[in-house]
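Undergrad: Prediction below, plus the sequence it came from.
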Amino acid sequence: MSDQAAQARPKTVTACVLTIGDEILSGRTRDANLAYIATHLNRIGIQVREARVIPDVEEVIVATLNEVRARYDYVFTTGGIGPTHDDITADAVAKAFGVGIGYHPEALKILGEHYERTGAEFNTSRKRMARLPDGASMIDNPVSKAPGFQIGNVFVMAGVPMVMQVMMDSLTDRLEGGAQMQSRTVTGQIGEGTIAEKLGELQARHPDVGIGSYPYYVGKTFGTSIVMRGVDSSELDIVAGEVMALMREFGVEPVAGGAA
């Protein structure tokens, strides 16, 4: 690729999602956030390259966060910013960045007014949700008012899906997207084992395109859907054409799209 072509090509912007919480690892709570975050980010040209589920253990959160924030353009965390003793994400993030943590005046005001309206006591436990690492900026929470926060390239959000989603939606203007991931699908009534070797050769020729094979069964009919993902639509079209030609070599007429 020429220097001029490389400069014209949109840059790749990457992200990691950290799901924090013992309740996810125990199976008591099912994670409902990753798919929403990945879909939302993909729409604005940010590719989720890694997702991890980690426990409510400070040293694990600190070590993991420092590892992934150095590796990816953005890190998004969910969970562990509530009022209870095991909600330690904010403290762990502050430790990871080497900064202090304290009550954020605006967060205290928002939460105080919220509990005054609801008639609930704004006690010490609830005030914990107004503690932010020094230098962090708030992420608004119009649902339950307790804010998330951003520090550096790390965005800390609630674990409750409805709350996380409104926080995620509010971040769009803060995020700089890049090359948007696109996909093509070719389907044929052929076993994936039949074409596996040829697909491997095709993948080697096109390293910038991810090629996955997915078998399906519809009644007594079986086949394979080949899904190609990449940021270059022209190269995707070329690879899709080669997959279709490959299926025809085996006597199968391919169809563009998913399994019927």
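TA: Done, it's in.

Undergrad: from here on, contacts and neighbour counts on C-alpha atoms
TA: OK.

Undergrad: Tell me which residues of stretch 184-192 come out buried.
TA: Buried residues in stretch 184-192, counted by 16 or more other Cα atoms under 10 Å: R184, T185, V186, T187, G188, Q189, I190, G191, E192.

Undergrad: Would you map the strands across this protein?
TA: 13-20, 46-54, 74-78, 101-103, 131-133, 137-139, 148-151, 154-157, 182-188, 210-218, 221-230, 255-256 (DSSP state E).

Undergrad: Can I get those in TSV including distance to F122?
TA: Shown next, in TSV, are the strands of the chain (distance: least, Cα to Cα, whole Å):
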stretch	distance to F122
strand 13-20	26
strand 46-54	30
strand 74-78	24
strand 101-103	14
strand 131-133	14
strand 137-139	19
strand 148-151	18
strand 154-157	21
strand 182-188	47
strand 210-218	51
strand 221-230	49
strand 255-256	58
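
Undergrad: another structure for you, compare them:
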Amino acid sequence: MTASEQSTPVATVTACLIIIGNEILSGRTQDANLAHIARTLNGWGVRLMHARVIPDIEDTIVSTLNECRAAFDYVFTTGGIGPTHDDITADCVAKAFGVPLVEHPEAIAILETYYPKGELTVARRRMARVPQGGDLVPNPVSKAPGFRIGNVFVLAGVPAIMRAQLHETREHISGGLPMVSRTVTAFVGESRVAVQLEELQDRYTDVEIGSYPFWKDGKLGTSLVFRGTDPARLEAGADELKAILRDLGTEPIDGEP
């Protein structure tokens, strides 16, 4: 098969991220997790296909979780597993799965080791609660674990902790081929290449082709990004695009301008 022929389709492994927290929606806190999760999962051969930001409302969390875990191979949540009354994610996950929320003995042992004797308060013990049947996701940073149940991974919202916990989930993730990208840039408005780009997309149905206009040094330009799992297909598409751009009288640039 030549590089210009369509590759045999590879099953796509999908994921969804549910960002939980009134503080995100109010603007008080800016999410810093989505991009890292997307990049990490892509490297594992899992495509983050969907993301939602939802409030700390039980019915919303439960319904969103049930909808997403049925639609995607993996679901990740961030936020709402701390020691305070408004951290209700664990309660909602248990309700979504129809199981009790219980203190996990291993989580209690971890927290007892971490906190000085007598300082494992009732509030802190909340961080040891896990839906029955769930397994812990270790937390190398501050010890209070996340957990996983079914295809759902429940992680902290604090970026440093979330990143450490996400790394700990790797052994439980079975991905496909990672997505790779190839960028061609030209100082031309995207409307001038729109028709040709649509025709190119029709020939490369196994490749995502995106058009992203920019303004630099007083000139309008467009970055054209090819994304897919077969580098040869991306290279072939990029070569065809370069020829198209030259026919339009503009010299293509490999990569970003």
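TA: In hand now; what should we look at? Keep in mind it's a predicted model, so treat the numbers as computed, not measured.

Undergrad: related to what we said a few turns ago, now for the buried residues of stretch 184-192 of the first structure: which two are most distant?
TA: Within those, two members stand farthest from each other by Cα to Cα: R184 and G191, at 19.1 Å.

Undergrad: Aligned to A238 of the second structure, what sits in the first structure?
TA: Residue pairing (TM-score structural alignment): A238 of the second structure is matched to A240 of the first structure.

Undergrad: now swap in A107 of the second structure and tell me
TA: By TM-score structural alignment, A107 of the second structure lines up with A107 in the first structure.

Undergrad: That match - how many residues pack around it?
TA: For A107 of the first structure, the neighbour count with other Cα atoms under 10 Å is 22.

Undergrad: Could you find the closest non-adjacent residue to it?
TA: Closest residue in space to A107 of the first structure, ignoring its immediate chain neighbours: A130 at 5.0 Å, by Cα to Cα, 6 or more residues apart in numbering.

Undergrad: hang on, isn't that neighbour packed against L108?
TA: Yes - A130 of the first structure is within contact range of L108, at 5.4 Å (criterion: Cα atoms under 8 Å).

Undergrad: And these two? Which one has more around it.
TA: A130 (27 against 20).

Undergrad: quick one, what contacts that one?
TA: Contacts for A130 of the first structure were tallied using Cα atoms under 8 Å, 6 or more residues apart in numbering; they are Y103, H104, P105, A107, L108, L111, A146, P147.

Undergrad: can you list those residues in JSON lines and add distance to T221 of the first structure?
TA: Converted to JSON lines, the contacts of A130 of the first structure look like this (distance: Cα to Cα, whole Å):
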{"residue": "Y103", "distance to T221 of the first structure": "62"}
{"residue": "H104", "distance to T221 of the first structure": "61"}
{"residue": "P105", "distance to T221 of the first structure": "63"}
{"residue": "A107", "distance to T221 of the first structure": "58"}
{"residue": "L108", "distance to T221 of the first structure": "61"}
{"residue": "L111", "distance to T221 of the first structure": "58"}
{"residue": "A146", "distance to T221 of the first structure": "52"}
{"residue": "P147", "distance to T221 of the first structure": "51"}
